[in-house]
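**Student:** take a look and give me a structure for this.
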Amino acid sequence: MATVELTHTPILNSSAQILVLPVNTAGILLDPVLMRTKTLFPDNHQRYYRACRDNSLKVGSCLLHKRTLEHAGLGISSNGNQPSYIANLVTSDHPYHPTRARWLNASLIDLQQQLMPLIRYQGIRRVALLARPLISYHTLQADATDALDSSNSVPLDWHADTLPLLTRQLQDLPKLRIDIHLPNSISSYTH
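**Tutor:** Below is the predicted model of the structure:
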């Protein structure tokens, strides 16, 4: 059974073997941490962006990328705790659209299925998940199109919706520690 921990430490300082980054199918990254990962992990960003451009990335999926680790230059000396894998958790179709429960649930199931062989055969034990893109700061401003379109849903509440869904989908993974990195504005208590 996995251990799920909430933390306020910066995810890019994590010693996790896998970074889980919530992304969208538009290929547009607005979160400052996601923007930073473009330069820190260019091989992952190129693969993610290409999948968005080719329309091969679907909402509710997970694009797992095995990183090519640098063996020379600044990359080798910058940070000894670089992740081996980056999981691009596709939770939205656009950066301005909130994550929906069904999309998050489907992407977590896909992530879980891809993690099992890595846990069993590659010895993966630590995962870090960036929570900020999953937290909606928008007050719901329903305009005429939103009122007519029933597919638009209310943004998920972190404590009532998102955290329980993350915990439920990830807790059954064996021998794994999952650190969920929260922004400082969100308390780390659980109900």
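**Student:** going forward, measure contacts and count neighbours with C-alpha atoms only.
**Tutor:** Noted.
**Student:** what's the spacing between residue 5 and residue 90?
**Tutor:** Distance check for residue 5 against residue 90: by C-alpha to C-alpha, to the nearest Å, it reads 22 Å.
**Student:** give me the more crowded residue out of these two.
**Tutor:** More crowded of residue 5 and residue 90, by other C-alpha atoms under 10 Å: residue 90, with 26 against 13.
**Student:** the more buried one: which element?
**Tutor:** Residue 90 belongs to strand 85-92 when assigned by DSSP states H and E.
**Student:** please give me the structure for this one as well, since I'd like to look at both together:
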Amino acid sequence: MVDPADTIGSVEETATTLENVEARVIDTDIATAHVPEWPALPVEAKMALMASAEVPTTVIRDRNTTTDGYHALLVDLLDASADADLTDDVYLDVGEGAEDGTDPSNEEVNDEVTSVEATAFNGYPSEGELRVLSFISPNVANGHVLDEVGLRYGDRMVNHSTLTREIEKDENTEATITVVLSFGHA
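**Tutor:** I've put the predicted structure just below:
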């Protein structure tokens, strides 16, 4: 089976922006039409298929705002004696408060709907970046219009993004959200 972290493409860079948040959204009926065993697939297989061209997905790419919590995390990583497991106690908070924007001082998303545990990791430390993938299942956040995400390590939010295209969440919608944190030289 393909590891979904291996199928996530690299972050796209343009002259003015670094897009480091990606959401892939799929309708389960469409997914099942392309892959009949879709409902029974494990999350990892669904994530891999959503990252490939095998099933049609809507892709949303956006920038993030790193928070004061991110800068504190970088300082913590400088301490060689600290336990710096960046794959432990990691959550993606998802909300519907994009109209309130993002700010480096944010400690939580503006209007949290749900929090999902990170599903997969790829990159750090060998690549100087960490890709954190989270899966939003069909039974989570139904009836909400999701438009903001925040990556959290323990109780510290390190990344906050508003989505330029909303995710109208219902029981037929599944999504993966990938957040990329860079730990290299600018």
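**Student:** fetch the TM-score of the aligned pair.
**Tutor:** TM-score of the superposed chains, computed with TM-score structural alignment, normalised by the length of the second structure, equals 0.26; 93 aligned residues with a C-alpha RMSD of 6.0 Å.
**Student:** circling back to that earlier point, which other helices and strands contact the strand holding residue 90 of the first structure?
**Tutor:** Counting contacts by 3 or more C-alpha pairs under 8 Å, 6 or more residues apart in numbering; DSSP states H and E, strand 85-92 of the first structure packs against strand 18-24, strand 62-66, helix 101-122.
**Student:** tell me the first helix or strand C-terminal of the last one.
**Tutor:** Beyond helix 101-122 of the first structure in the direction of the C-terminus, DSSP H and E gives the next helix or strand as strand 126-130.
**Student:** now that next one against strand 85-92, angle please.
**Tutor:** For strand 126-130 of the first structure against strand 85-92, the angle by axes from the mean of the first three to the mean of the last three C-alpha atoms, to 10 degrees is 30 degrees.
**Student:** quick check: next helix or strand after strand 126-130 of the first structure?
**Tutor:** Moving toward the C-terminus from strand 126-130 of the first structure, the next helix or strand (DSSP H and E) is helix 144-148.
**Student:** what about the closest residue to residue 25 of the second structure other than its chain neighbours, distance to residue 32 of the second structure?
**Tutor:** Using C-alpha to C-alpha, 6 or more residues apart in numbering and skipping the chain neighbours, the partner closest in space to residue 25 of the second structure is residue 175 (4.3 Å). Between residue 175 of the second structure and residue 32 of the second structure the computed distance is 15 Å (C-alpha to C-alpha).
**Student:** more neighbours: those two, which one.
**Tutor:** Neighbours were counted for residue 175 of the second structure and for residue 32 using other C-alpha under 10 Å; residue 175 has more, 23 against 14.
**Student:** show the contacting residues for the more buried one.
**Tutor:** By C-alpha atoms under 8 Å, 6 or more residues apart in numbering, the contact set of residue 175 of the second structure is 23, 24, 25, 26, 135, 136, 137.
**Student:** possible to save the residues you listed as a markdown table with secondary structure, distance to residue 75 of the second structure and neighbour count?
**Tutor:** Formatted as a markdown table, the contacts of residue 175 of the second structure follow (DSSP: H, G, I helix; E, B strand; the rest coil; distance: C-alpha to C-alpha, whole Å; neighbours: other C-alpha atoms under 10 Å):
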| residue | secondary structure | distance to residue 75 of the second structure | neighbour count |
| --- | --- | --- | --- |
| 23 | strand | 29 | 22 |
| 24 | strand | 32 | 20 |
| 25 | strand | 35 | 21 |
| 26 | strand | 38 | 18 |
| 135 | strand | 29 | 23 |
| 136 | strand | 31 | 23 |
| 137 | coil | 34 | 18 |
